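Asks: Please find the sequence and the predicted model below.
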Amino acid sequence: MLSESAAGVFTIAATPFLPDGALDLASVDRATDFYVGAGATGLTILGIMGEAGKLTQDEALQVVTRVTARAGIPVVVGVSAPGFAAIEALAKAAMDRGAAGVMVAPPGHLRTDAQITGYFRTVAEVLGDIPFVLQDFPLVTGVTLDPSVILRIVEDCPTCVMLKHEDWPGLDKITTLRRASDKGARRISILCGNGGLFLPEEVARGADGAMTGFAYPEMMRDVVAAAKAGDMERAHDIFDIYLPLIRFETQPGLGLAIRKEVLARRGAIAHATVRRPGPKLTPETMAELDRLLVRLEARRGAQ
C-alpha cells in the first residue's frame, strides 16, 4: 500500500493507442517494462497525461489490470471525476486489481479554502482506508492550494499520504510544507511534476522525488539519486544534459504529442498516437525534435 515514505520516481505512464485510436494493450506491456527498466520506483496511470478523460470505463480498467499485473512496483491510479460515486467506483476497482493507491485532483468549481478542505474530507470518507495522493496542479485544475490548506487536508485526512506537487512557481511551497513538518505537522511524501522542469531544486527543497512523465525516466532516477546522496553538482550536471528536451516537452497543449513521439522512437510504445481530440506534430516541430534528440544523444554519450 502507498504510504508517506514513498520516494524516488513514480513515472506518469502514457496510455498507448493504435493508429486508429484503439487501445494498444501490447504497448501497455511494453511501456510498463520500459518504465521499470529505466528505474521507476512506482508508476502512475490514468492521469492527465494518461488521457484518462478519453478512455471508457472498461478501457480504464483494462489498463489498470494490465499494468498492476506486470509492474512489480507500486501503481497509483488517477480517479479524479466530477462526482464522488465515480471516484469511489474506480478507486475500489483499481485497488481490487492490485493498485497501491489512488490520486485525486480538486475539481475546478472549488473557490474557497473551506470548499477545498471540505471536498477532500469527503474524498477521504468515500475512499475509506484507500491511501490517496493529493494532486496540486493549478495550471490545469484552476484551483490554487495554499500550503495552509494542504496542511489542513493532511491533518484532517490520515489517508492522504502524498502530495503531487505541480504548482508553478512552487518551490517556496515545498519549503513551507517541510518547515511545518519539522515543527510537528504530519509529514507526507512530496513527489513533483511539471515535466521535471525544476527537479534538482525541488529535491533540494525537500521533495522526495518525481512524479511526472518525461520521456527519459532515467534522468529523473539519476538526478534524484545524486541529490539524495548530497551531490547537487552532479544532479545539476545530469539535469543540464536533458534540459532542452524537457523545455520542449513542457509546451502546454503540445507536450503530450512530443512525449509520445519520443517514447515511440525509444521503443517504449509502438505508435505515438494521441487519441482525439489531440494535437499532431507539424513537420517543423518534428524537425526541431530531431535536432534536440541528436544533440541529447551526443551529450549522453559524452557523459
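Replies: Cool, the structure landed.

Asks: Going by C-alpha atoms from here, please, whenever you check contacts or count neighbours.
Replies: OK.

Asks: Distance from the host helix or strand of residue 240 to the middle of the chain?
Replies: Element membership for residue 240 (DSSP states H and E) is helix 232-249. How far helix 232-249 lies from its chain's middle: 18 Å, per Cα atoms, centre = their mean, to the nearest Å.

Asks: Comparison target below:
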Amino acid sequence: MPNQTYRGVFPVAPTVFDASGRLDLDGQRRAIDFMIDAGSHGLCILANFSEQFALTDDERSAVQKAVLEHVAGRVPVIVTTTHFSSDVCAARSRAAQVAGAAMVMVMPPYHGATIRVGERGIYEFFDRVSDAIDIPIMIQDAPVAGTPLSAAFLARLAKEIAKVSYFKIETAQAASKLRELIELGGDAVIGPWDGEEAITLIPDFDAGATGAMTGGGYPDGIRKIVDAYTSGNTEGAAELYQQWLPLINYENRQCGLAACKALMMEGGVIRSDTTRHPFASMHPSTRAGLLKVARRLDPLVLSWGK
C-alpha cells in the first residue's frame, strides 16, 4: 500500500508476557484481535508502550512475525524500528517492510541521558533509513529521546528525505508544534499525528492532526471521538472527549503502559498483565482506580474475552 494515506486511530499494541515474563504469542494474537474488533484503523507494535526496550532482538522478530502474519492485511501495521545505529535501524526497517509493515516509526538516535546527535547526524540517520525502504517513515518526536526537533527541522526532513512523511508529536505544546509543522512542511507532511495517549487529542486535531496513536486499551472510545471530529461534529467530539478524559488521564498520569494490560486482563483478552522487571507490578489501589473509571464507560475491553 505504498501510496495510501494513513489516518485515524492507530493504538500501540502491548507486548504480551506470561506470568513468568516470557512472550505469550497466543495472548499477543488475542490482543491484536481485540484491538481490531474495537475499531482500530491500524496498529503500532514494538513501541515504547510495547516495552520494546525490554525485548531481545530475537523476541522483537518473534513478535513482528506473529503479529503481521496474524493481522494478514486486515489493518495496516506500523512497526517501531528505533535504534541508535543508522545501519541497524535501516536493517530493522527493511526487515519490517519485508514482513508486511505499512510504515516504520523511528525516534532520533539517542542513548541514555546524555548521548545525543546533532541535526546533521539526525538528517543523515533518517536519510540512510529512507534509502533502505519503500514504505513511509514516521518520526516519533518524544521527550524520552531528549533530542530537540524544531518544527522547521522536521519540515526540512519531510521536504528533503523521500520516505519521511509522518510525524507523531508528543512534546509539550504539541498542538502549536503540529500547526507550525503543517504550515512549514506543506504537502510533504502527509501525516501529522497526535500522541501521548490522547491527552491533547482535541487541541491536536484542531491544529490539523489527522491521526492518533494512543494506548491500546480502549480504541473504541478514541474512535468515537475521532469519528465525530472528522465528520465535522466537533462539539459532539468535545462532549465525548470529556466523557473519556478521566480514563485517558488515569492512563497517562497514573498507570502508563501498564494500563492497557490491566484492562485487557480484566476483560479476559489476555491471561497475564505482566510487565517486565524491573517494572514493578501495578499497586492494587491504582488498579482498582483504573477499573472504577473504566467501568463507568463500559469499553469493549472489559467484556471482549468473557
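Replies: Great, that's in hand. Just so we're clear, the structure is a prediction, and the values are computed from it rather than from any experiment.

Asks: Could you tell me where the helix holding residue 240 of the first structure falls in the second structure?
Replies: Counting by TM-score structural alignment, helix 232-249 of the first structure lines up with residues 234-251 of the second structure.

Asks: Other residues contacting the matching stretch?
Replies: Here stretch 234-251 of the second structure makes contact (Cα atoms under 8 Å, 6 or more residues apart in numbering) with 197-199, 202, 221, 224-229, 257, 259, 290, 293-294, 297.

Asks: Helices of the second structure, residue ranges please.
Replies: Secondary structure of the second structure (DSSP state H): helices located at 25-37, 57-71, 86-99, 119-132, 151-160, 174-185, 201-206, 219-230, 234-250, 258-266, 284-295.

Asks: Just name the most buried of these.
Replies: Counting by mean count of other Cα atoms under 10 Å, helix 258-266 has the highest mean neighbour count of the helices of the second structure, with a mean of 24.

Asks: That one vs the first structure - mean distance after superposition?
Replies: Its aligned residues in the first structure lie a mean 1.7 Å from helix 258-266 of the second structure after superposition (mean Cα distance after the TM-score superposition for the first structure).

Asks: Kindly calculate the angle that that helix makes with helix 25-37.
Replies: Put simply, helix 258-266 of the second structure runs at 100 degrees to helix 25-37, going by axes from the mean of the first three to the mean of the last three Cα atoms, to 10 degrees.

Asks: Give me the residues contacting helix 258-266 of the second structure.
Replies: Identification of contacts with helix 258-266 of the second structure by Cα under 8 Å, 6+ apart yields 14, 16, 31, 215-218, 251, 270-275, 282, 287, 290-291, 301-302.

Asks: got the angle between it and helix 234-250?
Replies: When the same axes, to 10 degrees is applied, the directions of helix 258-266 of the second structure and helix 234-250 differ by 90 degrees.

Asks: unless I'm mixing things up, residue 7 of the first structure is touching residue 208, no?
Replies: Yes - under the criterion of Cα atoms under 8 Å, residue 7 of the first structure makes contact with residue 208 at 4.9 Å.

Asks: Settle it for me: which of the two has more neighbours?
Replies: Per other Cα atoms under 10 Å, whichever of residue 7 of the first structure and residue 208 has more neighbours is residue 208, with 22 against 19.

Asks: The more buried one pairs with which position in the second structure?
Replies: Residue pairing (TM-score structural alignment): residue 208 of the first structure is matched to residue 210 of the second structure.

Asks: Its match contacts residue 7, doesn't it?
Replies: Yes - counting by Cα under 8 Å, residue 210 of the second structure touches residue 7, with 5.5 Å between them.

Asks: picking that back up, give me the common contacts of residue 7 and residue 208 of the first structure.
Replies: Common contacts of residue 7 of the first structure and residue 208, defined by Cα under 8 Å, 6+ apart, comprise 189-191.

Asks: Of those residues, just the buried ones, PyMOL syntax please.
Replies: Per 16 or more other Cα atoms under 10 Å, the buried members of these correspond to this PyMOL selection:
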select buried, resi 189+190+191
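
Asks: which of the shared contacts of residue 7 and residue 208 of the first structure lies closest to residue 115 of the first structure?
Replies: Nearest to residue 115 of the first structure among these: residue 190, at 22.9 Å, using Cα to Cα.

Asks: re the thing from before, can you list which of the contacts of helix 258-266 of the second structure are found in strands?
Replies: Among the contacts of helix 258-266 of the second structure, no member is found in strands (DSSP state E).

Asks: Pull out the buried residues from the residues you listed.
Replies: If you count burial by 16+ other Cα under 10 Å, the buried members of the contacts of helix 258-266 of the second structure come out as 14, 16, 31, 215-218, 251, 270-275, 282, 287, 290-291, 301-302.

Asks: Contacts only, for residue 83 of the first structure.
Replies: If you count contacts by Cα under 8 Å, 6+ apart, residue 83 of the first structure has none.

Asks: That one and residue 106 of the first structure, how far apart?
Replies: Residue 83 of the first structure is 11 Å from residue 106 of the first structure, where distance means Cα to Cα, to the nearest Å.

Asks: again, but for residue 200 of the first structure
Replies: Using Cα to Cα, residue 200 of the first structure is found at 27 Å from residue 106 of the first structure.

Asks: Please give me every residue in contact with the residue nearest to residue 116 of the second structure when sequence neighbours are not counted.
Replies: The spatially closest residue to residue 116 of the second structure, leaving aside those adjacent along the chain, is residue 110, at 4.9 Å (Cα to Cα, 6 or more residues apart in numbering). For residue 110 of the second structure, the contacting residues are 84, 116-117, 145-147, by Cα under 8 Å, 6+ apart.

Asks: where does residue 110 of the second structure sit relative to residue 123 of the second structure, distance-wise?
Replies: Distance of residue 110 of the second structure to residue 123 of the second structure, given as Cα to Cα: 14 Å.

Asks: ok, and the closest non-adjacent residue to the equivalent of residue 100 of the second structure over in the first structure?
Replies: In the first structure, the residue equivalent to residue 100 of the second structure is residue 98, according to TM-score structural alignment. Spatial nearest neighbour of residue 98 of the first structure, chain neighbours left out: residue 68 (5.7 Å); criterion: Cα to Cα, 6+ apart.
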